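Visitor: Here's a sequence, model it:
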Amino acid sequence: MIAVENESFLIRGIESWDISEAPFISEPRLARQLGVSGFRMPPAPDPDSARDGVRAVRFPEMYSCPHCHQLQPFRKFNSRAGRAECSTCQESLVPSRFVIACTHGHLEDFPYWKWVHRGNRTGSGACGGQLTFQSDGSTASLRAVLIGCSCGVERVSMEGSFRRQALRDLGIRCGGRRPWLKDAPAETCQEPPRTLQRGSSSVWFPVMHSALSIPPWSQGVAKLVAPFYDALKDEDPASIKSYVRIVKLLRHHPHYTEDDVVAEVARRRAADTAATEPVDDTEAAKRAVDYRRELYEGEYRSLRKPHPEIAAEEQEFVCEPPSSSIDTLRSSHGLAQVMLVKRLREVRALQSFRRVEEPSPADSPMREAAISSEKPRWLPAFEVSGEGVFVRLDQDRLRVWEEQPAQVHRAARIRQNHEKLLSARAGDSERPVPPSPATPRFLLLHALAHVLINEWSLDGGYPAASLRERLYSDEDMAGVLIYTATSDSAGSLGGVVAQGEPDRLATSLRTALLRASWCSNDPLCMESEASGADSLNMAACHACLLLPETSCENNNILLDRAALVGTPEDPSMGFFSKALRT
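Guide: Take a look at the predicted model:
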């Protein structure tokens, strides 16, 4: 939902977008995970051809006039074309501040008539009166927002409308409306609707997925074919070769042949077919998990292996070890490897969205609102180019540490709370509930990423929101990638790579650990048995570990500062306790 001056709109479903000029984004590994053939940048409007690209629909439908206080659907104000004003007062209209939504993603205008006539005080049916909306400004609370009707019923305030059971108590049920999808029929829905502020973040939680472009998909013939694949995917070999000659695709790449291009198109076409074949929800969920694991494992392998810059090629992934030795970091901090990612490309795609409650891995498809009427063959996405630093921990030292009883006990508390939440969010779905990743290893890597981002924000001058984490935690993975997550001036200036040089990294890591050893909210923070949303953190708060939402891929949950530095009673339980003592 977007506000444009004094109007409010919903972005339409992607099937109504004009994508004829929308740039195609290639990321085969992510496309396979999401079961689509590719991605598109949101199309931009073209003033010369009157194309509107991404389309929108007016929502909410209810508007009010601040002068005469009328509250009614926008069309009844008879505004002039291109204006949102009251035809009687010539005052700019104000879109309704309140909407109702359910956890299945349905969205409707707030039922003002039912709210002001609750208790059936005027009998059954509509009264035929004119609703009014007025805020007397006496207080900043909902008590000052008054709804009235010209039928003579007593005015009522909006106080109490946000209670969880407020609408259900009035007999108001979810109407199953999806106004962002053109001509979409109302669905049967048993979920109770909730009142929300129109501009609240709870109205729209995106379900995003991302992938790094890594070799071999980011170089060679695969990179060469990617921009043209959309035009070639349905062609036979002869037509593909003809197209290659017409556009002179190989003019600057004589080491490739037309047969190489045909083979690459065939390979991608086969992958598309496998990814988009119809399967049931359970199988689709299983495949998504398998593909995501495969995606992260592939990135982890690429980050561990040097990929030096080659002058003759346009590379999207350049990863090299630092010029000096990391022996000091290895012995004192338990780091096994540091890699400087001098160039990377990330593709982020929007698959669906949630309302009321933020997304969870255990959510059933019923709880995710679709961005198109039918299963899409493509998804909207954007790409970011930047840089980063990859840090890998010593596996042998890590295995010894993560078996400590104290650390196992702390991680078990978080995992128990998380699994309880996942089970509750899964509900009656037949999909298997995913296991919680809250292991000692994960908590350590996650906390390490957060303290480094906070430290580099202070030391390197980067806004914390321009840095992003990517965690590689599994039995065979123990790494953290911190990279720029923005395409503006903070995106690729070399500052993050400079933080990965061993001498500088040793200094910043030690400083970060010293900061983490004491929080301004201690001892409450460190001694907390559970903290954060749904009790999914231990020693973590806004004064020590939490980051801007754009920086954390786990919504600031599954964090414990004690994994890094231990507790005052047992400092040795921290992975970096030895480094702090030296």
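Visitor: From now on I want contacts and neighbour counts done on CA atoms only, so please keep to that.
Guide: Fine.
Visitor: The stretch 251-400 of the chain: strands as residue ranges?
Guide: Taking DSSP state E, counting those that start in this stretch, the strands of the stretch 251-400 of the chain run over residues 318-320, 335-354, 378-393.
Visitor: Format these as JSON lines; extra columns: distance to residue 573 and mean neighbour count.
Guide: Below are the strands of the stretch 251-400 of the chain laid out as JSON lines (distance: least, Cα to Cα, whole Å; neighbours: other Cα atoms under 10 Å):
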{"stretch": "strand 318-320", "distance to residue 573": "33", "mean neighbour count": "21"}
{"stretch": "strand 335-354", "distance to residue 573": "17", "mean neighbour count": "22"}
{"stretch": "strand 378-393", "distance to residue 573": "16", "mean neighbour count": "22"}
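Visitor: From residue 16, how far off is residue 183?
Guide: 11 Å (Cα to Cα, to the nearest Å).
Visitor: Also residue 542?
Guide: Here residue 542 is placed at a distance of 42 Å from residue 16 (Cα to Cα).
Visitor: what's the answer for residue 141, then?
Guide: Counting by Cα to Cα, the gap from residue 141 to residue 16 is 40 Å.
Visitor: To check against the first, give me the structure of this:
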Amino acid sequence: MDSELNRSQTVVPFGVGAIYDYLNYTAISLSVDDWDILANSNSFHALKINNPRLQCFVNKKLKDLQKNEYVWVQYFLNPPIKKELGMPRELNDIFYPMPVKKFPEYYVCTRCGHLSKPHPTSNEKARCNNPSTPDWLNSSCGQIQKHKKPFLEPSRFIGFCEDGHIQDVPWKEIMKLSCANNGCCEMDKEQPDLYLRDDGNGLGFASLNLTCGKCKARKNLTGLNKENGFTDKNGNKLFSCKGKKPWLSDDDDECSKELKIEPRGASRIYTPIQETGLFIPDPNLISHPIEKEQAFENARDLYDGSNDDFLIQLIELQLLVLAEKMEPVLTETQIFDLIKKHFESKNSINDQQIDIDSEQDDFYFKEFNVLTSDLKDEEYESITKDFSSFNNFTKKYLSSLHAINKLKATTVLLGFERAQGKFNCAQSTSNFLPAFEISGEGIFLNVGYEKVKNWLDQNSGFLDREKTLLNRAKEDFREHPALYSETGFIMLHSLSHALLRQLSLECGYGINELKERIYFSHKNKMAGILIYTSSSDSSGSLGGLVRMSRPEYFNGMFENAVNNSMNCSNDPICSESIGQGLAGLSFAACHSCLMIPDLACDVIPKNTYLDRSTLIGLESNLKGYFV
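Guide: Predicted coordinates:
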């Protein structure tokens, strides 16, 4: 079956392992190992994304997450999407069906409540054809005219475990608890005669009843989502995870973990692990034009460090002809050395011990250095604004301002987790990951590390809040970087949200078309905010955001953003809050003052680690940065 999602959606939030409600069915996105694109070299080449710096960092992060199990990632690919009728033939290489699989398998009739499994590959909306008449109806769904038969809806609940396995709720095993004669013969069928009904009292699982159509036994589902909610007389749990991985073609795993039951849309069921990186010019990454050629990439992929003779033959047959047409002209030995350099770079990551927090810090620092410089390239252009033209308020609280006329940002899906469990990579054997790229514009505010550091040194009272956030983060099922709890980061993040809300009113872009990126580090002494357009089409480069970096626009916008954060329509409840939002990970921040649409927020979980008091000081012992 094919996905109906657009490109960016098939990376996040509905990438590999995620469940999405399509128009006619519900399905899970399959691993990149199952993409048909692998058989089409033209499509593979047309959909590639070039970001070597991000590729290097992603490989380091995968090695940190998977240790010796990880597979080297050589490419990022735009996900293929379904081609529509009437599209030009020349677009065949970039429009390609991406596979999904119906999940959950069990569907429920909207009329009689019958549980059944519709055809797994049909694109039509399934209808109930149950020939039996339950006690609460006068006729069966099978007797109704074909075009009037009631629709089937996917089961609201699924089972999963912390290792990432996911499956249907074991309806047959549950029903066996109450069926006559220690298990009705109906329970041995592939599609038993089962009914799932809600009594309409709105009491959650206590309102749900599972009924056997054969022996008429009924089982109330109270406690189904509780730990050890369904046990035998000795207190042993009656069912555990079966190790199913419907997003993969692999065999099921052996698993005895506790099976958790949740609504299929629950946030705990799917947490994407993603990375975003700006494309920044680096002449050291591509040392010769031949490295961009498909033939060179093929030779690089085939070289394993021991097949030197084979590689030399490949160079003589394919690459020397290409090299003769390029400047500077390369010899056979020089081409061999280039391929060997790539192989050694790959092995160096395999062999080294990785401190991923330090690597991430350095990854951001390279971007910070480019963003604060004047640079012009085909893919990137930034200009430092003359600060003498800005008012005293701007010069007091910022160190510099930069107009980013052109930029490219790549977002790649590494994999996912279920609850706070095992990392599951988006690929098992393939050497690429799904990604999407956006081109746009932006403005970069270099707040200045020394300015922030001086403010922090004079306001040690924020340390108590840092400790509170760290403790709350440990209680959440997600993993939270320690950096997020630091007051300096929270201040920059809060300022960024205030700016995004104000810019959406003044720059011509909607807030859903803007995105933030926070740069804060004690190690590399950086403190800055990048706000850029996040639209993947031409509307992301209309110039409205860069225009806001002019003094006549920026001065007023910047002051308005700060002043508007002083008041909230929910004050004093908001300003005096000791914890609100997801897991209580924000203080003075709500939907009336600092929270923004999830698409615009770069911090995961979204709209967390926000506090207006870091900006304007809402308590007597806490002095905000702008006070």
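Visitor: Any idea what the TM-score comes out to?
Guide: Overlay of the two chains. TM-score (TM-score structural alignment, normalised by the length of structure 1): 0.82; 542 aligned residues with a Cα RMSD of 3.6 Å.
Visitor: re the thing from before, redo the strands of the stretch 251-400 of structure 1 as TSV? Include distance to residue 403 of structure 1.
Guide: Shown next, in TSV, are the strands of the stretch 251-400 of structure 1 (distance: least, Cα to Cα, whole Å):
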stretch	distance to residue 403 of structure 1
strand 318-320	32
strand 335-354	18
strand 378-393	16
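Visitor: quick revisit: more crowded one of residue 141 and residue 16 of structure 1?
Guide: Using other Cα atoms under 10 Å as the criterion, residue 141 of structure 1 and residue 16 rank with residue 16 on top: 16 against 12.
Visitor: give me every residue that touches that one.
Guide: 54-55, 182 (Cα atoms under 8 Å, 6 or more residues apart in numbering).
Visitor: closest to residue 493 of structure 1 among those residues?
Guide: Taking Cα to Cα as the measure, residue 493 of structure 1 lies nearest residue 54 of the contacts of residue 16 of structure 1, at 32.1 Å.
Visitor: Quick one: the helices in the stretch 251-400 of structure 2, in order.
Guide: 294-302, 308-314, 320-323, 332-351, 356-371, 392-397 (DSSP state H, counting those that start in this stretch).
Visitor: quick one: which of those is nearest residue 571 of structure 2?
Guide: Comparing the helices of the stretch 251-400 of structure 2 under Cα to Cα, the one sitting nearest is helix 392-397, at 25.8 Å.
Visitor: what packs against that closest one?
Guide: helix 551-564 (3 or more Cα pairs under 8 Å, 6 or more residues apart in numbering; DSSP states H and E).
Visitor: Tell me the helix or strand right after the helix it packs on.
Guide: Downstream of helix 551-564 of structure 2, the first helix or strand assigned by DSSP states H and E is helix 613-616.
Visitor: Mind listing residues that contact that following helix?
Guide: Contacts to helix 613-616 of structure 2, defined as Cα under 8 Å, 6+ apart, come from residues 487, 490-491, 494-495, 562, 565-566, 575, 588, 619, 622-627.
Visitor: mean deviation (superposed) between it and structure 1, please.
Guide: After superposition onto structure 1, helix 613-616 of structure 2 sits on average 1.1 Å from its aligned residues (mean Cα distance after the TM-score superposition for structure 1).
Visitor: in structure 1, what residues pair with that helix?
Guide: Aligned by TM-score structural alignment, helix 613-616 of structure 2 falls on residues 562-565 of structure 1.
Visitor: and the residue sitting furthest away from the middle of structure 1, what helix or strand is that in?
Guide: In terms of distance from the mean C-alpha position of structure 1, residue 152 ranks first, at 47.7 Å (Cα atoms, centre = their mean). Residue 152 of structure 1 belongs to no helix or strand when assigned by DSSP H and E.
Visitor: Now which residue in structure 2 aligns to it?
Guide: Using TM-score structural alignment, residue 152 of structure 1 sits opposite residue 215 in structure 2.
Visitor: What distance do you get for its match to residue 106 of structure 2?
Guide: Residue 215 of structure 2 is 21 Å from residue 106 of structure 2, by Cα to Cα.
Visitor: wait, residue 97 of structure 2 sits on residue 79?
Guide: No: taking contacts as Cα atoms under 8 Å, residue 97 of structure 2 lies outside contact range of residue 79: 9.1 Å.
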